[in-house]
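[1] Got a predicted model here, sequence first, then my questions.
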Amino acid sequence: MFEISTDYFAAQYPLKGVLEKVLGIQKVYLSDELADVKEDMQITPSIHLIYYGDKLPEAKNGGFNMQVVQTWLVVLVVRKRDKNHGMHLTNIIRALAGKVHSNTGPWLRVNTPAKPQFTKGHAYYPLAFTCQMKMKGAL
């Protein structure tokens, strides 16, 4: 099980590594890079990787040995004229669902808290994945 030591968002790097190998995807953006991405200039098809939140234990020892379940959104971005939306989504799910990589995982697909969105030229398809991790609190 992945242990969070110094960087609470450390799981994003192994996750990004897996997503960069998805057939047909040109670019994977981390959430802190998205502020600099202008819609009309972004490379597509691409993935936006966004930390969505976590679920914490309610057990009495949850303060020291926590079992944290992080949720990450994997948002496929395609131009509307791209006719391979479904193929890209299938490739993402197959690459990530159940995957164990760099001591993270297995990545489990869960219900997505957001609906697809569409702009004049782009489509945004969110998928959600969770991973259980451990973290030590105060001694």
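    Alright, I've got the coordinates. Numbering: from 1, shown residues only.
[2] C-alpha from now on. contacts and neighbour counts both.
    OK.
[3] mind listing the helices for the chain?
    Per DSSP state H, the chain carries helices over the ranges 12-19, 85-96.
[4] any chance of these in JSON lines, plus distance to K38 and mean neighbour count?
    As requested, the helices of the chain are exported to JSON lines (distance: least, Cα to Cα, whole Å; neighbours: other Cα atoms under 10 Å):
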{"stretch": "helix 12-19", "distance to K38": "20", "mean neighbour count": "17"}
{"stretch": "helix 85-96", "distance to K38": "21", "mean neighbour count": "16"}
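[5] is it possible to export the ones you listed to CSV including distance to Q42?
    What follows is the helices of the chain, written out as CSV (distance: least, Cα to Cα, whole Å):
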stretch, distance to Q42
helix 12-19, 17
helix 85-96, 17
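[6] Which residue comes closest to H122 once chain neighbours are left out?
    Nearest non-adjacent residue to H122, counting by Cα to Cα, 6 or more residues apart in numbering: R79, 4.3 Å away.
[7] For R94, see how far away the one you found is.
    R79 sits at a distance of 22 Å from R94 (criterion: Cα to Cα, to the nearest Å).
[8] next up, a second structure to put side by side with the first:
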Amino acid sequence: MAIEDYLFIEQPLIARIKEKMPGLQGVYACANLADLATQQQITPAAHVIYVGDETGTTSKDQGNLGKVQVVTQLWAVILAVYDADPINTGEGARRLAGPLIASLLRAVSGWKPDDTVKPLVRGRPVPPHYANGYGYYPFVFKAEFVFNT
């Protein structure tokens, strides 16, 4: 079956997180990390961002003249939490984030968005960020599938 929407994983991923993490105040699609940092935050929340592809260069990866490609899409899920921390150590945000991180990893790691995608696996780590009481905890997941041009 030909894939008509190259970013088809976004909405099922959002739905999966909403289903498995009902304690979140929201799960949002976000264009990039800069947008996330400048928006008014509702917390706790998850933000889903497409961060690009990995493609191999061998004939196994590229198939017949590059028309059939094994693609690994990278999807970041950033958990955002807030804790009014008068001394700005981030400790409260980490306490809030810990259980949410465990729930996120259980919900997404090994999950298959549909029959065309291999089970999602963790990708390269991205460091967390803390500022003014907000903690941002990013996790990258790899979604591998075959795309036929």
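    Yep, it's here. Bear in mind the structure is a predicted one, so any value in this text is a computation, not a measurement.
[9] returning to what we had before: you'd agree the residue nearest to H122 of structure 1 is up against Q42?
    No: using Cα atoms under 8 Å, R79 of structure 1 makes no contact with Q42, being 9.9 Å away.
[10] The two: who's more crowded?
    Using other Cα atoms under 10 Å as the criterion, R79 of structure 1 and Q42 rank with R79 on top: 22 against 16.
[11] Show me what the more buried one aligns to in structure 2.
    In structure 2, the residue matched to R79 of structure 1 (TM-score structural alignment) is Y82.
[12] cool, and S31 of structure 1?
    By TM-score structural alignment, S31 of structure 1 lines up with C30.
[13] Tell me who's in contact with the nearest residue to that match once chain neighbours are set aside.
    Nearest residue to C30 of structure 2, sequence neighbours excluded (Cα to Cα, 6+ apart): I49, at 5.4 Å. Under the criterion of Cα atoms under 8 Å, 6 or more residues apart in numbering, the neighbours of I49 of structure 2 are A29, C30, A31, N32, L33, W75, A76, V77.
[14] Among these, which one has the most neighbours?
    Within the contacts of I49 of structure 2, neighbour counts (other Cα under 10 Å) peak at V77, which reaches 27 neighbours.
[15] That residue and D61 of structure 2, how far apart?
    Going from V77 of structure 2 to D61 of structure 2 by Cα to Cα gives 26 Å.
[16] same check, this time on D115 of structure 2
    In terms of Cα to Cα, D115 of structure 2 sits 19 Å off from D61 of structure 2.
[17] My read is that S31 of structure 1 contacts I47, right?
    No: S31 of structure 1 lies out of contact with I47 (Cα under 8 Å); the separation is 10.2 Å.
[18] quick one, strands of structure 2?
    26-29, 45-55, 68-82, 121-122, 129-131, 134-148 (DSSP state E).
[19] Go through the fifth one and flag the buried ones.
    The reference is to strand 129-131 of structure 2. The neighbour-count check on strand 129-131 of structure 2 (16 or more other Cα atoms under 10 Å) flags Y130 as buried.
[20] how much does it stray from structure 1?
    The superposed strand 129-131 of structure 2 is, by mean Cα distance after the TM-score superposition for structure 1, a mean 0.8 Å from where its aligned residues fall in structure 1.
[21] packing partners for that strand?
    When contacts are defined as 3 or more Cα pairs under 8 Å, 6 or more residues apart in numbering; DSSP states H and E, strand 129-131 of structure 2 packs onto strand 134-148.
[22] which residues in structure 1 does the strand it packs on align to?
    Using TM-score structural alignment, strand 134-148 of structure 2 pairs with 122-136 in structure 1.
[23] residues contacting the match of S31 of structure 1?
    L36, H47, V48, I49.
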